[in-house]
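Colleague: Give the three-dimensional model of this entry:
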Amino acid sequence: MPTAVDSMSIWGLIEEASVLVQIVMLILVAASLASWFVIVQRSRLMASARRSLQRFEEQFRAEGSLDRLFNQTCGQTSAAEQVFRSGFSEYQQLSQHASTESTAVMEGAQRAMTVAIAREEKRLEKNLPFLATVGSVSPYIGLFGTVWGIMNSFIGLSQVQQATLAAVAPGIAEALIATAIGLFAAIPAVIAYNRFAAGSEDLIASYYTVADELATLLHRRLHTPGQR
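Modeller: Below is the predicted model:
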């Protein structure tokens, strides 16, 4: 003959859980949904940044004139193009003044590109601390709900004359659901955080490579008139 434990579903266990455990579960579900929203948003952003970087690198190396490339990238908003336009625009403004030393021209262009890269780095790393927080805190929140549920189960067990597994099992099961939800929220957040952090570092390194290549060409142009 089936017992109440056999016929009880996961949803039924959640409904029978204490108010505090239900609040813990609700917090974890909300954190999981928010983290998945961030994961999808960051995935699209990273994919778009990689595509635009690859497209610009091909254009940058194929174009024979920096002036034409500057005009072609007018109105473009991708990070690589913004780095290029910031550096080249600063170079043009400073090099127009004959009194400006070549060292000052190059330093100004490099600073402009560094600022553009720092701005993009901030954009790429936006919301990553939230994923890190969800990944590190969710298991402990779930564990708190589990401890509270098990504590209530043993308190209830002490109030009955005959202690049986059927009496304590539902309470323990509903408590363990909180831990499961906490892990469900934490694991994707940790994986996504590591992936996005590594991807962000790779993109930033590529932007610095673009900046260094442009600085080399500008230095050559500054000291060898007629170059690109």
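
Colleague: contacts, neighbours, all on C-alpha from now
Modeller: Noted.

Colleague: G87: what's its closest spatial neighbour, skipping adjacent residues?
Modeller: Leaving aside its sequence neighbours, G87 sits nearest to A109 (C-alpha to C-alpha, 6 or more residues apart in numbering; 4.4 Å).

Colleague: How about stretch 46-61, which residues are buried there?
Modeller: Using 16 or more other C-alpha atoms under 10 Å as the test for burial, stretch 46-61 gives 46, 49-50, 52-53, 56-57, 60.

Colleague: I'd like to know how far T114 sits from I14.
Modeller: If you measure T114 against I14 using C-alpha to C-alpha, to the nearest Å, the figure is 52 Å.

Colleague: no, scratch that, I was asking about T100
Modeller: From T100 to I14 the distance is 72 Å (C-alpha to C-alpha).

Colleague: ok, the two, which is more surrounded?
Modeller: Applying other C-alpha atoms under 10 Å to T100 and I14 shows that I14 carries more neighbours, namely 20 against 11.

Colleague: residue contacts, the more buried one?
Modeller: Residues near I14 by C-alpha atoms under 8 Å, 6 or more residues apart in numbering: 22, 174, 177.

Colleague: same thing with A189?
Modeller: Neighbouring residues of A189 by C-alpha under 8 Å, 6+ apart: 35-36, 39, 131-132, 134-135.

Colleague: go with 6 Å
Modeller: 131, 135 (C-alpha atoms under 6 Å, 6 or more residues apart in numbering).

Colleague: Can you tell me the element it falls in?
Modeller: A189 is located in helix 165-223, with elements delineated by DSSP states H and E.

Colleague: for the protein, which residue is closest to the average position?
Modeller: What sits nearest the mean C-alpha location of the chain, by C-alpha atoms, centre = their mean, is L128, with 3.7 Å.

Colleague: Report the separation between that residue and V147.
Modeller: Separation of L128 from V147 (C-alpha to C-alpha) stands at 29 Å.

Colleague: what's the answer for L217, then?
Modeller: Taken as C-alpha to C-alpha, the span from L217 to V147 is 64 Å.

Colleague: all helices for this structure, in order.
Modeller: 4-7, 10-16, 19-62, 66-72, 79-95, 102-124, 128-157, 165-223 (DSSP state H).

Colleague: Tell me which of those helices sits most buried.
Modeller: Ranked by average neighbour count under the criterion mean count of other C-alpha atoms under 10 Å, the helices of the chain are headed by helix 79-95 at a mean of 22.

Colleague: Which elements pack onto that one?
Modeller: Applying 3 or more C-alpha pairs under 6 Å, 6 or more residues apart in numbering; DSSP states H and E, one finds that helix 79-95 contacts helix 102-124.

Colleague: Proceed likewise with the subsequent sequence, for comparison:
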Amino acid sequence: MSLLDTLSAGAASAPTRLDPIELFLQADIVVQLVIVGLVLASIWVWAIIFGFSMRMGNTKRKCDAFEKGFWSDDDVDGLLDTRRQNDNASARVAAAGITEFRRSHKAGLRDKEAARNRVAQAMDGQVALEADKLANRLNFLATTGSVAPFVGLFGTVWGIMNSFFQIGLQQNSSLAVVAPGIAEALFATAIGLFAAIPAVIAYNRLSNTVNGFEARLTRFADRVHAQVSREMETV
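Modeller: Below you'll find the predicted structure:
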């Protein structure tokens, strides 16, 4: 076989594109562990994104239905009991204010202004609690967005160190010796970015959604507080 034929055969057998699975299988065990951890983090990030979106949509629909009925239904107690059983954020906010109002009314309402402040504080506290419950799982998105690139970089640094070790071991600094190890190492950084970028985008977007929902509950609480204040004036 001629030299030209040998080169042609080698070119034909060489890969024509990157194979992520092959890069993973050929990587050092430390780099493999880094990649597996980042892939699991990425899966969890997407699970949080889809789960939160579905939960947020369901929560808004429940709150819409409750708030519509709250201002038109005379049986407030029955409405509150039903909605609280159905896990309704607006119902819990209204219940916090109305419960505090009834406690103050039972005590005689000697200081109406203080009673108004207690009602407002009770609802404000419940609004903050509802927002915290919604935003609780978003902390993982922020953590992944901040840490994943550095975890991937750690895998890259380790892989490059291993490539230099192979150079010293084989006494050969040709590109054919170091290129595979460097490619495997850089793959860890790519996976880190793959996990971090959606996490950062989702965290900013979903945090804005939580802030908007908190503002909505605050406006509803203000309306309830105004209604309770009018009730106090007639007592």
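
Colleague: could you redo the contacts of I14 of the first structure as JSON lines and give each row distance to G199 of the first structure?
Modeller: Putting those into JSON lines (distance: C-alpha to C-alpha, whole Å) gives the following:
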{"residue": "Q22", "distance to G199 of the first structure": "37"}
{"residue": "E174", "distance to G199 of the first structure": "38"}
{"residue": "I177", "distance to G199 of the first structure": "33"}
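
Colleague: any idea which of those residues is the one closest to S158 of the first structure?
Modeller: S158 of the first structure has its nearest neighbour among the contacts of I14 of the first structure in E174, at 18.4 Å by C-alpha to C-alpha.

Colleague: which residues touch that closest one?
Modeller: With contact set as C-alpha under 6 Å, 6+ apart, E174 of the first structure has these partners: L13.

Colleague: That one matches what in the second structure?
Modeller: In the second structure, E174 of the first structure lines up with E184, judged by TM-score structural alignment.

Colleague: do S138 of the first structure as well
Modeller: S138 of the first structure maps onto A148 in the second structure when the alignment is built from TM-score structural alignment.

Colleague: residues touching the nearest residue to that match once chain neighbours are set aside, list them.
Modeller: For A148 of the second structure, ignoring the flanking residues on the chain, the nearest one in space by C-alpha to C-alpha, 6+ apart is G192 at 4.9 Å. Going by C-alpha under 6 Å, 6+ apart, G192 of the second structure touches 148-149, 152.

Colleague: now the residues you listed as a markdown table including distance to T16 of the second structure?
Modeller: A markdown table is the format used below for the contacts of G192 of the second structure (distance: C-alpha to C-alpha, whole Å):
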| residue | distance to T16 of the second structure |
| --- | --- |
| A148 | 29 |
| P149 | 28 |
| G152 | 25 |
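
Colleague: list the ones among the residues you listed that the first structure also has?
Modeller: Retained in the first structure (both residues aligned by TM-score structural alignment, their matches' C-alpha atoms under 6 Å) from the contacts of G192 of the second structure: 148-149, 152.

Colleague: For the buried residues of stretch 46-61 of the first structure, give me TSV that also has distance to A163 of the first structure.
Modeller: As requested, the buried residues of stretch 46-61 of the first structure are exported to TSV (distance: C-alpha to C-alpha, whole Å):
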residue	distance to A163 of the first structure
M46	56
A49	61
R50	61
S52	66
L53	66
F56	71
E57	72
F60	76
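
Colleague: Nearest to A118 of the first structure, out of those residues: which one, please.
Modeller: Closest to A118 of the first structure out of the buried residues of stretch 46-61 of the first structure is A49 (14.8 Å), distances taken as C-alpha to C-alpha.

Colleague: need the contact list for the aligned partner of that closest one in the second structure.
Modeller: Counting by TM-score structural alignment, A49 of the first structure lines up with T59 in the second structure. Neighbour list for T59 of the second structure: empty [criterion: C-alpha under 6 Å, 6+ apart].

Colleague: now with 10 Å?
Modeller: Applying C-alpha atoms under 10 Å, 6 or more residues apart in numbering, we find T59 of the second structure in contact with 53, 87-90, 134, 213.

Colleague: And for A115 of the second structure?
Modeller: If you count contacts by C-alpha under 10 Å, 6+ apart, A115 of the second structure has them with 100-105, 109, 121, 228-229, 232.

Colleague: picking that back up, and the match of S138 of the first structure, how far from M123 of the second structure?
Modeller: Per C-alpha to C-alpha, A148 of the second structure is found 38 Å from M123 of the second structure.

Colleague: for A176 of the second structure, same thing?
Modeller: Applying C-alpha to C-alpha, the value for A176 of the second structure to M123 of the second structure is 68 Å.

Colleague: Kindly report the same for A221 of the second structure.
Modeller: Taken as C-alpha to C-alpha, the span from A221 of the second structure to M123 of the second structure is 6 Å.

Colleague: Next: G97 of the second structure.
Modeller: Distance, G97 of the second structure to M123 of the second structure, by C-alpha to C-alpha: 5 Å.

Colleague: where do the contact lists of those two overlap?
Modeller: 221, 224-225.

Colleague: Confirm for me that Y208 of the first structure is in contact with A79.
Modeller: No. Y208 of the first structure lies out of contact with A79 (C-alpha atoms under 10 Å); the separation is 11.2 Å.

Colleague: Quickly list what's touching both of the two.
Modeller: What both Y208 of the first structure and A79 touch, as defined by C-alpha under 10 Å, 6+ apart, is the set I117.
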